[in-house]
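Trainee: predicted coordinates and the sequence they were generated for:
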Amino acid sequence: MKLNIFDSHVHSDNSPDGCHSVTYLCEKALEKGVMGFAVTDHFECDVAAEEQYETRLRQSIFEIGVAQATFGRSVRLTRGVELAQGHLYPAAASQALGLTSYDVVLGSVHSLEKGKPLSRVDFNDPAVVVSKVLEQYYQAQYDMVLWGQFDVLAHLGYPERFIWGKYRIPVQEDCCKEMVDAILRQLIADGKGLEVNTFGLRAGLGKPVPERSVLRWYRELGGELVTLGSDAHSADHLAADFDLAMDLLLEVGFRYFTFYSQRKPVMLRIL
């Protein structure tokens, strides 16, 4: 097992789809030899009021504080949020960002229409044109990067979880290549991080998101700030498949990965 394990994308049961408390996640981190992790519970800006995300996030922040006091230095626990669709709903995003001083803010796109997450799209429906969905998704990602109120871009390539991972519809590796290139260049120019999300390795996709070719291109463009995120919604998935992700980073030219403290990157050697 690799050393210096820090998971920058973890959900507690304060996310609607999370399973375990912050305390239990800390206990599991100790058991698994994980040095630290960020609790990044969901805040879906398009349905923030309807789904009571402010209440959920306030509870998450409170529980993180309690766990930090309890576990001290045995687990390096940081305070985060996964802020989705923030560029489209800036008032809701400001509401979330104003609740506390975060260590890390993940920027995500989960929905292309209000209240209609990509996870619920039927890609077998003849009316759903996969190429159009992907174009809309990458345009939304680019628009969010230009908006810029986050630290790390989460799971770039997210729709593939469902298009291939669930429906087994092939996606061309160079799909939307020009838009992906523009996103990577803008991240680098703005000093933002790029997440390597390992969810796909345990959920039918067979690869992390973004995939190897994107990570290699990001590195060749001069990108240095990569975080590792399990996207765990269960304690058993904390830091899942990080050995594979770290080996992949080494293969494409990285020697360090990043976690965030007080919204500043901290570099860790891949060991």
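Mentor: Right, received. Where do you want to start?

Trainee: every contact and neighbour count from this point should use C-alpha atoms.
Mentor: Noted.

Trainee: what segments of the stretch 151-271 of the chain are strands?
Mentor: For the stretch 151-271 of the chain, the strands defined by DSSP state E, counting those that start in this stretch occupy 152-153, 193-197, 226-229, 256-261, 264-269.

Trainee: in JSON lines: those, plus distance to residue 17 and mean neighbour count.
Mentor: JSON lines is the format used below for these (distance: least, CA to CA, whole Å; neighbours: other CA atoms under 10 Å):
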{"stretch": "strand 152-153", "distance to residue 17": "21", "mean neighbour count": "27"}
{"stretch": "strand 193-197", "distance to residue 17": "17", "mean neighbour count": "28"}
{"stretch": "strand 226-229", "distance to residue 17": "17", "mean neighbour count": "26"}
{"stretch": "strand 256-261", "distance to residue 17": "24", "mean neighbour count": "22"}
{"stretch": "strand 264-269", "distance to residue 17": "28", "mean neighbour count": "15"}
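
Trainee: and here's the other structure:
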Amino acid sequence: MYDFHVRSLYSAGCRYDIEKMVKAAIKKKIKLVYIADFYEINEKKDWDMSFDLYEYRNEIQRINKKYDEIEILSAIELGIDESEYGRFDALMDNVQVDMIILSTHKVNGVYLSDERFYSEKHTLEIYEEYYTEILESIRSFDNFDVVGHLDLIDRFKERYYMDLEFTKYKKIISDILKEIIEKDKSIEINTSGYHSIVNRPYPKKEILTMYKKLGGEKIVIGSDADKPEFIGYKHKELISDLKDIGFNHITVYRKRIPHMVRF
């Protein structure tokens, strides 16, 4: 069993260091884990949520050498403003990680958890703005490997009284998935949704089914765990569901190079 998205002290809100998270993964008999802490680059540099990537990568490598039972790889979950693509590219010229997950947590500079994003808007408008942000990011930026938790917007639907049928916005989802396939990227299936109101992974089954029908093959599975008990959460059940849809492989990245591995 693999987990492509585990966080540590390098992420705000996580109280556990990398080694403690790795030990928990070993206890769960996980054979490969990516430490993928959140790394955000903002137009206003003082608002960055960043850390020393050299130190981070070296700490992961140190722990990887210490434990034979598991392979530990380096990743980041990237949030980035469009104006900062060049700054991030320059940074990546000087430091190597194994995988980059591109995630959308805000639209037009406003976080999805902020009620300002939802005020005085119809539900369809909210969804269109969110998915347009994702589509434009994928079209204009290439320095990533995986698109993270694609339909995270659903996490907030009860808080802001949103409920929209998939058919109402499936066209833009189709455009996003085609772009991901065209650029040969992966999508993350993120099991943190089981801890939220949606009680399912991100993205939903309808999106995964569409992705497969469009020819999408590259997927990774991540828990987004910030506590040891959440590592690998529901992954066995999820793999069974993915096989039913038609997926047979996950995509392992080492030094940003993808390798297809059968479940």
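Mentor: Everything's here; your move. Predicted model, so just to flag it, every value in this text is computed and none were measured.

Trainee: overlay them and tell me the TM-score.
Mentor: Superposed pair, TM-score by TM-score structural alignment, normalised by the length of the second structure: 0.91. Supporting alignment: 262 aligned residues with a CA RMSD of 2.1 Å.

Trainee: circling back: how about the strands of the stretch 151-271 of the first structure in JSON lines, adding distance to residue 89 of the first structure?
Mentor: Formatted as JSON lines, those follow (distance: least, CA to CA, whole Å):
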{"stretch": "strand 152-153", "distance to residue 89 of the first structure": "17"}
{"stretch": "strand 193-197", "distance to residue 89 of the first structure": "22"}
{"stretch": "strand 226-229", "distance to residue 89 of the first structure": "25"}
{"stretch": "strand 256-261", "distance to residue 89 of the first structure": "25"}
{"stretch": "strand 264-269", "distance to residue 89 of the first structure": "25"}
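
Trainee: now the residue most central in space within the first structure: how far from residue 21 of the first structure?
Mentor: Centroid-nearest residue in the first structure, with CA atoms, centre = their mean: residue 154, separated by 3.3 Å. Between residue 154 of the first structure and residue 21 of the first structure the distance is 22 Å, computed by CA to CA, to the nearest Å.

Trainee: in stretch 120-135 of the first structure, what's buried?
Mentor: Neighbour counts using 16 or more other CA atoms under 10 Å place 123, 130, 133-134 of stretch 120-135 of the first structure among the buried residues.

Trainee: what lies in contact with stretch 21-31 of the second structure?
Mentor: Residues from elsewhere that reach stretch 21-31 of the second structure (CA atoms under 8 Å, 6 or more residues apart in numbering): 1-3, 6-8, 33, 69-72, 227-229, 231-232.

Trainee: buried subset of the residues you listed?
Mentor: Among the contacts of stretch 21-31 of the second structure, the ones that count as buried by 16+ other CA under 10 Å are 2-3, 6-8, 33, 70-72, 227-228, 231-232.

Trainee: those: which two are farthest apart?
Mentor: The distance between the two most remote of those (CA to CA) is 19.2 Å, for 71 and 227.

Trainee: what lines up with residue 153 of the first structure in the second structure?
Mentor: In the second structure, residue 153 of the first structure lines up with residue 147, judged by TM-score structural alignment.

Trainee: ditto for residue 250 of the first structure
Mentor: Match for residue 250 of the first structure (TM-score structural alignment): residue 243.

Trainee: do residue 224 of the first structure as well
Mentor: If you follow residue 224 of the first structure across to the second structure using TM-score structural alignment, you land on residue 217.

Trainee: wait, what's in contact with residue 210 of the second structure?
Mentor: Shown in contact with residue 210 of the second structure (CA under 8 Å, 6+ apart): residue 174.

Trainee: any chance of the buried residues of stretch 120-135 of the first structure in CSV, plus secondary structure?
Mentor: Below are these laid out as CSV (DSSP: H, G, I helix; E, B strand; the rest coil):
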residue, secondary structure
123, coil
130, helix
133, helix
134, helix
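
Trainee: thinking again about what came up before, the match of residue 224 of the first structure against residue 243, yeah?
Mentor: No. With contacts counted by CA atoms under 8 Å, residue 217 of the second structure stays clear of residue 243, the gap being 11.9 Å.

Trainee: ok, now how distant is residue 195 of the first structure from residue 264 of the first structure?
Mentor: Distance from residue 195 of the first structure to residue 264 of the first structure, by CA to CA: 15 Å.

Trainee: could you do residue 237 of the first structure as well?
Mentor: Where residue 264 of the first structure is concerned, residue 237 of the first structure sits at a distance of 26 Å (CA to CA).

Trainee: same question for residue 71 of the first structure.
Mentor: When distance is defined by CA to CA, residue 71 of the first structure is 23 Å away from residue 264 of the first structure.

Trainee: one more: residue 168 of the first structure?
Mentor: Residue 168 of the first structure is 38 Å from residue 264 of the first structure, where distance means CA to CA.

Trainee: now swap in residue 147 of the first structure and tell me
Mentor: Going from residue 147 of the first structure to residue 264 of the first structure by CA to CA gives 18 Å.

Trainee: just residue 117 of the first structure next, same as before
Mentor: Distance of residue 117 of the first structure to residue 264 of the first structure, computed by CA to CA: 30 Å.

Trainee: which helix or strand contains residue 72 of the second structure?
Mentor: strand 71-80 (DSSP states H and E).

Trainee: that strand corresponds to what range in the first structure?
Mentor: Strand 71-80 of the second structure lines up with residues 76-85 of the first structure when matched by TM-score structural alignment.

Trainee: cool, thanks, talk later.
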